[in-house]
Every structure is written in structure tokens, then in C-alpha cells.
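> quick one, fold the following:
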Amino acid sequence: MLSLSVIAVVFGVIFLAELPDKTALASLMLGTRYRASYVFVGVAAAFAVHVALAIAAGSLLTLLPHRWVQLVVGLLFLGGAAVLLFSKGDDEEEVKAPADQSFWKVSGAGFMLILVAEFGDLTQIMTANLAARYSDPVSVAIGAVLALWAVGALGIFGGQMLMKRVPLRLITRIAAGVMVVLAGFSIYEAVAG
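Here you go, the predicted model:
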């Protein structure tokens, strides 16, 4: 039986933990470049996979070599920053027309970015811990998925709104800078242990 109180508690905890995380930045950047609904489908699917993994095998996630996960995440952020800074079409001030964007390409990019970047993340581990604490995996999964979807939607649609007021070139450069900083932190964590 579903517990609305467990769903609400999990939603609040996961939403607050994920809001300042790299997911909001990644969603925001994708939202400035691509059709929001396509991005959301990919991001939402990745979060559903993460929650399913956390619920099903949460205790095993803590056994993964944290250093390697952080190193891979750091390198992916560096790669993302390079793509943002050196990609052609940097001068575009408009999001490409939806006809130029394949649903599968855009949603697949959102899915892969979130799937890799969030693997072993704090909120995934928290979801596993909350599932063990409440012994109600369905309610925990619903609360966690809704919280993660809310953060992703805020980032995506926030990116769409931001682009109406700030030039894409500036948004891209700021996002690339933040990705370099996040890459530095992740690589430092991997090396320092």
C-alpha cells in the first residue's frame, strides 16, 4: 500500500539534495539547445533507471570504487565543457527548429548524460538508504522519481526562459566554466580518495 507521507518525505529530501547538483546544470544546458519536451523524456527516463537501480541494488552501489566513478564523471565534464566551447554554431542565438532535431537523438543525449553523470550520486545512494529505512520501495521510488523529474524540469524550462533574456554564447561559456570546475572537483576527489 502506498504511503503518501513516505512519498512526501522522500520527495522533499531528494528534491533539496538534487537541486544544487550537476543535474540542474546539465538539464539547463540541454534546455537551452534543444526542444524541452524531447530533453525531458530522456532525462526522465534516466532518472527512472537510476531510481530502479537504487531500489533494487542500492546497497551494492556503495561498494563501487568511488574513485573510478569520480574520475569518469570528471572526464565527462571536461569533455562536455570542450564540446560547449568548441562546437560549431556557438553564435546561434536561437534553439534549432524542432524539425532539425531528432527526438531519439535529443532524448538519447539527455538520457546518456544524466545516466552517466548521476551514477553513484548522493541522491541515488540516499534513495537506496530511504528504501531500506522505510521498507516501502514503491512509495520511496515514487517520491524519488517525482523529485528528480521536478529538478530536471526546472533546469530544462529554466534554460528555455534564461535564453530569452541572456545570449546563448554567455550561457554556454558560463556552463562550460562550471563544468570545468565540477570536473576539477570530481578528479580531485578521485585522486585524493
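> going forward, measure contacts and count neighbours with C-alpha atoms only.
Noted.
> check contacts around the residue nearest the centre of the chain.
Geometric centre of the chain, nearest residue: Thr23, 2.8 Å, by CA atoms, centre = their mean. Counting by CA atoms under 8 Å, 6 or more residues apart in numbering, Thr23 touches 114, 117-118, 151-152, 155.
> buried ones among these?
The neighbour count (16 or more other CA atoms under 10 Å) marks 114, 117-118, 151-152, 155 as buried among these.
> and for comparison, fold this next one:
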Amino acid sequence: MEAFWVSTGVVALGEMGDKTQLLAVLLAARFKKPIPIILGILFATLANHALAGALGGWVAAALGPEVLRWVIGLSFIAMAAWMLVPDQLDDDLAVKEMALWGVLGTTFVAFFLAEMGDKTQIATVALAARYGDLVAVVAGSTLGMMLANIPAVYLGDKVAERVSMAWVHGVSAVIFLALGVLTLFNVGHLF
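The predicted structure follows:
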């Protein structure tokens, strides 16, 4: 359960103010159809994070436990620094209505592509490598994405106005830093 809950918390906090959360707001404003948008986010996240988790499992198997511990620990510390850099929606990811795909398809494609190389995808790779429980990590990281993005779809700009993204990014950075330090010092369980 630790892998599930840590993945959920890390990804939910990491997603706050992220470009994919901004994309959720943009999609909601453009299409005004929350259910297909939420389903598109869910399916894209499951596909993307399953691939990321599988990569994390492969990395864990390819590296020895000592090298893996250092790679993961330093990756979490790098993620802590990356969390302090505010994310913006890239112009090349701006959503254009694709009649062929509809709202669900447009959301799936846009989210899947926007999540490639994103903080939460990299975190999923590292978490899967650290915990070795692909199902728990993917389920947790997907739940974390949904916890951050469903309110963005329904409340959009109202949430962003009330929540300090600098504070959220700071808390996320501290969590990633703690995970990195605990991993480097070979602490097996966080809770």
C-alpha cells in the first residue's frame, strides 16, 4: 500500500500547476463537456503511466540494487529542484478542435502527448523503479493525476486563483527531496 499512497500523493502534488493541469482547464473552457474530458484524462494517464511504470521496472531490473538506489535517489532530488520551476502550457500543445476525434479523443491525444517527459511521468518511472510494484504505482499515480485534474476540469480558474502554486510546488519539492534522501540512505519504508 505504501507504493500506492506515496505515488498518489507525489503525483497529485506534482500535478498542481503543471502543464497538463493547465491543459485540463483549457479543454474544459473550450469544450464544456466535463465527462468526456475526465475520461480522456483517465485513459491517457493510464496508458502513459503504465508505459512509464514498465520503464521503471525495466530500469530496476537492468541496474544492480546499489546503482539503482543512487539513480533513483538523485532522480528524486533532481525532481525536487524541477518542482520549483513553474510550468506553462507550451504553444505547440495548444488544443485545436479535431472533429474526427471528438472531445474524448482530443483529450486523450493531447493529454498523452503533454504528459510525455513531464514531471509526473518521470516521477512514475522513478517510483516504479523504487517500489517494484507496477500496479500499485500506476494506480496511485493515476489517482493522483485524477485528484489534481478533476477539480481543474470543473472549477478551472477559480481553483488556480485561490491556491498558491508557489506553496504547492514548494511542498512538492520538499516531498521529492525527502524521497531522494531516504532512498540514498537506503531507508526501505517511509511510513
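> superpose the two chains and report the TM-score.
Scored against TM-score structural alignment, normalised by the length of structure 2, the superposed chains reach a TM-score of 0.59; 128 aligned residues with a CA RMSD of 2.9 Å.
> quick check: Ile142 of structure 1 touching Ser5?
No - look at Ile142 of structure 1 against Ser5 with CA atoms under 8 Å: they stay out of range, at 11.6 Å.
> okay, those two: which has more neighbours?
Neighbour totals were compared for Ile142 of structure 1 and Ser5, and Ile142 leads with 19 against 11 (other CA atoms under 10 Å).
> ignoring the adjacent residues along the chain, who's closest to the more buried one?
Here the nearest residue to Ile142 of structure 1 in space, its sequence neighbours aside, is Ile7; by CA to CA, 6 or more residues apart in numbering that works out to 6.4 Å.
> and that neighbour, how many neighbours?
Neighbours around Ile7 of structure 1, by other CA under 10 Å: 21.
> what does stretch 126-143 of structure 2 correspond to over in structure 1?
Aligning stretch 126-143 of structure 2 against structure 1 (TM-score structural alignment) gives residues 129-146.
> same check on stretch 43-51 of structure 2?
Aligned by TM-score structural alignment, stretch 43-51 of structure 2 falls on residues 45-53 of structure 1.
> mean shift between the matching stretch and structure 2?
Average distance, stretch 45-53 of structure 1 versus aligned residues of structure 2 after superposition (mean CA distance after the TM-score superposition for structure 1): 0.7 Å.
> corresponding residue for Phe119 of structure 1 in structure 2?
Looks like Phe119 of structure 1 aligns to Met116 there (TM-score structural alignment).
> what sits against Ser107 of structure 1?
Counting by CA under 8 Å, 6+ apart, Ser107 of structure 1 has contacts 38-43.
> let's see that with 6 Å instead.
Contact analysis of Ser107 of structure 1 by CA atoms under 6 Å, 6 or more residues apart in numbering lists 38-39, 41-42.
> for Leu122 of structure 1, see how far away it is.
24 Å (CA to CA, to the nearest Å).
> got it, and Gly74 of structure 1?
From Gly74 of structure 1 to Leu122 of structure 1 the distance is 16 Å (CA to CA).
> strands of structure 2, residue ranges please.
In structure 2, no strands are defined using DSSP state E.
> show me which residues of the longest helix along it are buried.
When structure 2 is parsed with DSSP state H, its longest helix is helix 34-62. Neighbour counts over helix 34-62 of structure 2 (16+ other CA under 10 Å) mark 34, 36-46, 48-57, 59-60 as buried.
> follow-up on the earlier one: counterpart of the residue nearest to the centre of structure 1 in structure 2?
In structure 2, Thr23 of structure 1 lands on Thr20 (TM-score structural alignment).
> can you tell me how far the closest residue to Leu46 of structure 2 other than its chain neighbours is from Leu100 of structure 2?
Distance criterion CA to CA, 6+ apart; nearest residue to Leu46 of structure 2, sequence neighbours excluded, is Thr142 at 6.2 Å. Counting by CA to CA, the gap from Thr142 of structure 2 to Leu100 of structure 2 is 27 Å.
> which one's more surrounded, those two?
Comparing Thr142 of structure 2 with Leu100 by other CA under 10 Å, the one with more neighbours is Thr142, at 29 against 8.
> can you tell me how far that one is from Glu115 of structure 2?
Thr142 of structure 2 is 12 Å from Glu115 of structure 2, by CA to CA.
> ranges for the helices of structure 2?
Going by DSSP H, structure 2 shows helices at 2-15, 19-31, 34-62, 65-83, 102-115, 119-131, 134-155, 157-162, 165-184.
> deepest in the core, which of those is it.
helix 119-131 (a mean of 26; mean count of other CA atoms under 10 Å).
> relative to structure 1, what is the average displacement of that helix?
Averaged out, helix 119-131 of structure 2 is 1.1 Å away (mean CA distance after the TM-score superposition for structure 1).
> packing partners for that helix?
Packed against helix 119-131 of structure 2 by the contact rule (3 or more CA pairs under 6 Å, 6 or more residues apart in numbering; DSSP states H and E) you find helix 34-62.
> between the helix it packs on and helix 65-83, how many degrees?
With axes from the mean of the first three to the mean of the last three CA atoms, to 10 degrees as the basis, helix 34-62 of structure 2 and helix 65-83 are set at 140 degrees to each other.
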